[in-house]
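Q: Structure, please.
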Amino acid sequence: MGDTDPAANKRSERQVVVLFAISVLGAVGALVAYFALPLGSDPMSVRWATLGLGLGLALSLLGIGTGAVHWAKTLMSDHEVTEKRKPISSDQATRDAAVQALVDGARDSAIARRGVLKGAVLSALAIFPLTIAVPLIGSVGGDWNISKFRHTVWRKGRRLAIDPSGRPIKASDVTVGSVFHVIPDGMRDEEHWMEEKAKAVVLLVRLDERDLKGDQSPSGETWSYDGIVAYSKICTHVGCPVALYEQQTHHLLCPCHQSTFDIADGAKVVFGPANRPLPQLPITVDAEGYLVAQDDFAEPIGPSFWERLK
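A: Okay, the predicted model is just below:
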């Protein structure tokens, strides 16, 4: 239509410009969200910051993608061109013909006369990388103290509470086959509690005691209670949340890269790229029947790192 109707051609050009302009606005919006909505300890700040960045990136990429497609469909040459198959190498005359075809295509699309369109394309392509580069540069001076992963807020006698309600859980509440997502009791009273929660999250499962093949304790202590076991939810591959439990096989699956752990056998790796078991939280019960930690995890949680003790 644009090949024969100048008005339609101009309308298509304006539409493409608008699409690339949307991309520019999305990229700018993502940068504004990065600086105006910083991550804090409040869950709502995390939610709004993530939403702002996500919407900005989505609009930026959507504008570039749809703009490129619309440009190709409405402004580029739509003449069918066929050629016979020939050897890969070509002579100079063929190469000259190919270059001439590109020149003819550019002339046919009138790209040289579309200054606004070229400006919109270049602006969108130039600004979008900033949405990735600025957050990366901003994180260069971040906290790289990896020793923080050696310890969590779990300590002897601290009750296990259901996430997110924070209600302490009794051993009698956990039936065979049931699964609970668990955090330390009183989590919100901790300083930087969101960061501490991210390290301390636990998956609690009750198995038939006959299915347990033993605990991870290197010195022989019992780290489970009446078939109830508790393991870190942080995958030892790259730190994704491990939370997909298969009751019949007692396997725990990480949805990111399919690392699979056998919680009936010390959460050992049975499949996938993870190279060590999930750390086990030693648990028992207090005088009131509530599940409590015997201590912190015996080893660092999360992915392996260069200073982690073996």
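
Q: rest of the way, CA atoms for contacts and neighbours
A: OK.

Q: Now do the end-to-end distance for stretch 175-185.
A: End-to-end distance for stretch 175-185, by Cα to Cα, to the nearest Å: 21 Å.

Q: Going by neighbour count, which residues in it are buried?
A: For stretch 175-185, burial by neighbour count (16 or more other Cα atoms under 10 Å) applies to 179, 180, 181, 182, 183, 184, 185.

Q: what sits against the fifth one?
A: Yep, that's residue 183 we're talking about. Counting by Cα atoms under 8 Å, 6 or more residues apart in numbering, residue 183 touches 160, 161, 162, 163, 164, 166, 197, 200, 201, 202.

Q: That one falls within a strand, correct?
A: Yes - under DSSP: H, G, I helix; E, B strand; the rest coil, residue 183 sits within a strand.

Q: one step back: which among the contacts of residue 183 end up buried?
A: Buried subset of the contacts of residue 183 (neighbour count, 16+ other Cα under 10 Å): 160, 161, 162, 163, 166, 197, 200, 201, 202.

Q: Surely the first one is in contact with residue 168?
A: This means residue 160. Yes - in this structure, residue 160 is within contact of residue 168 by Cα atoms under 8 Å, at 5.6 Å.

Q: Let's see this one next, to set against the first:
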Amino acid sequence: MSSSEHPTSETSNAVVGSSATEDAFTNPGPEEHSYRITDTEPEAAKRSERQVAILFSVSIIGTLLFIVSYFVFTPGATMASIRMSTLMLGLGTGIAFFAIGIAAVHWGKTLMPDRELSEDRHQLAGSDEDQAVALEIIRQGKEESGIARRSLIRNSMIAALALVPLPAILVFRDLGPLPGRVMHHTMWRKGVRLAKDSGGVPEHPALIRASDVTEGSVFHVIPEDLHKSDEPLDDKAKAAVLVMRLEPDQLHVSKGRENWNYNGIVAYSKICTHVGCPVALYEHRTHHLLCPCHQSTFDVTHECKVIFGPAKRPLPQLPITVDSEGYLVARSDFQAPVGPSFWEMNH
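A: Just a heads-up that it's a prediction; the model follows:
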């Protein structure tokens, strides 16, 4: 067959292009708009407006529930009180935010314009003309949403949004004390006996004799009179101590700390100086204390100085001795603020 009998590739492309042009369809535009009942019946619109306002009011009730629960259901030393406090605070927060979300969705679906619009793309320039157009769009949005003329929705929304941040303020307050010298002082003082931490707040804690602390052992310790505190959990968090025994010649004692240990028995704060996690891992062979949160490592033989990890300063040491009955007692409070190094900045 001759070449004239076969169409060239250029001819084929032209045919395909022509066919595609002929088969192209016309843009039908947006579908016909279906009006909602709230668009055609003023009474239905009013009813929907009241429903939105009620939902915002429910949010206000949820916020008030959180605030009241915060003061009424104070978590105590029992798990039941902690669970009740958590339940009521979570219930109040959930109602407050959930009701606002439902109100916004219901408002948008029943009262705000739902007509589809199409706009041509244009360059994003900051000319005066464009700014005027933007302001006009905002004005139209205000008018179309009805926020200007629907005072019931507007006022209830403003009240709900004004109150809903209050629980966050109370929660942030519980993250810890404000900057100051609060972490410089604990329940430890001269003559306070060291007691084993059994996990609760016993009225008759098990005291610790120097003879009870053998090399390689580690004791989690609290003040003997912790149960007399008005806020035992908070005071325990600051006063928690680890006690262990080394050979006296293994300790590198700095000047002024010669009598802070008793025959190789040393006591250090249990609170990591990084972000306050409990230091609870003791390596007997290396005499290292490890924080499980971020792996800060402290050398007990060198007064718990930091040898690894993000912590910036040693664990504070509690000066100890023994009383006339052989029980371990504190010589004084910590000589440095316990906890994260943030508190060291507030001398």
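
Q: give me every residue that touches residue 134 of the first structure.
A: If you count contacts by Cα under 8 Å, 6+ apart, residue 134 of the first structure has them with residue 31.

Q: a helix runs through it, doesn't it?
A: Yes - remark: residue 134 of the first structure belongs to a helix, assigned using three-state DSSP.

Q: Kindly provide the distance from it to residue 15 of the first structure.
A: Separation of residue 134 of the first structure from residue 15 of the first structure (Cα to Cα) stands at 29 Å.

Q: returning to that earlier point: list residues touching both of residue 160 and residue 168 of the first structure?
A: Common neighbours of residue 160 of the first structure and residue 168 are listed as 185, 290, 291 (criterion: Cα under 8 Å, 6+ apart).

Q: ok, and the closest non-adjacent residue to the last one?
A: Distances taken as Cα to Cα, 6 or more residues apart in numbering put residue 285 closest to residue 291 of the first structure, at 4.4 Å, once the chain neighbours are dropped.

Q: The first structure: which residue goes with residue 152 of the second structure?
A: Aligned counterpart of residue 152 of the second structure in the first structure: residue 116 (TM-score structural alignment).

Q: other SSEs contacting the strand or helix carrying its match?
A: Assigning secondary structure by DSSP states H and E places residue 116 of the first structure in helix 115-127. Secondary-structure packing of helix 115-127 of the first structure (3 or more Cα pairs under 8 Å, 6 or more residues apart in numbering; DSSP states H and E): helix 6-36, helix 43-74.

Q: Can you tell me which of the ones you listed is most buried?
A: helix 6-36 (a mean of 20; mean count of other Cα atoms under 10 Å).

Q: That one packs against which elements?
A: Using 3+ Cα pairs under 8 Å, 6+ apart: helix 6-36 of the first structure touches helix 43-74, helix 115-127, helix 130-138.

Q: Going by neighbour count, list what's buried in stretch 251-271 of the first structure.
A: By 16+ other Cα under 10 Å, the buried positions in stretch 251-271 of the first structure come out as 251-254, 259-269.

Q: Give me the distance from that stretch to the chain's centre.
A: On the basis of Cα atoms, centre = their mean, to the nearest Å, stretch 251-271 of the first structure sits 19 Å off its chain's mean C-alpha point.

Q: Sticking with the residue of the first structure most remote from its centre, tell me its helix or strand.
A: Most distant from the centre of the first structure: residue 93, at 50.8 Å, with distances by Cα atoms, centre = their mean. Following DSSP H and E, the helix or strand that holds residue 93 of the first structure is helix 92-109.

Q: how far out from the middle of the chain is that helix?
A: How far helix 92-109 of the first structure lies from its chain's middle: 44 Å, per Cα atoms, centre = their mean.

Q: what's the average distance of that helix to the second structure?
A: Taken over the aligned residues, the distance from helix 92-109 of the first structure to the second structure averages 2.7 Å (mean Cα distance after the TM-score superposition for the first structure).

Q: so what's the corresponding residue of the first structure for residue 291 of the second structure up against?
A: By TM-score structural alignment, residue 291 of the second structure lines up with residue 253 in the first structure. Contact analysis of residue 253 of the first structure by Cα under 8 Å, 6+ apart lists 242, 243, 244, 245, 246, 259, 260, 261.

Q: mind checking how far the closest residue to residue 172 of the first structure other than its chain neighbours is from residue 160 of the first structure?
A: The shortest distance from residue 172 of the first structure to any non-neighbouring residue, by Cα to Cα, 6+ apart, is to residue 289 (7.7 Å). Separation of residue 289 of the first structure from residue 160 of the first structure (Cα to Cα) stands at 11 Å.

Q: Which residue of the first structure sits opposite residue 199 of the second structure in the alignment?
A: Match for residue 199 of the second structure (TM-score structural alignment): residue 164.

Q: cool, and residue 65 of the second structure?
A: Aligned by TM-score structural alignment, residue 65 of the second structure pairs with residue 29 of the first structure.
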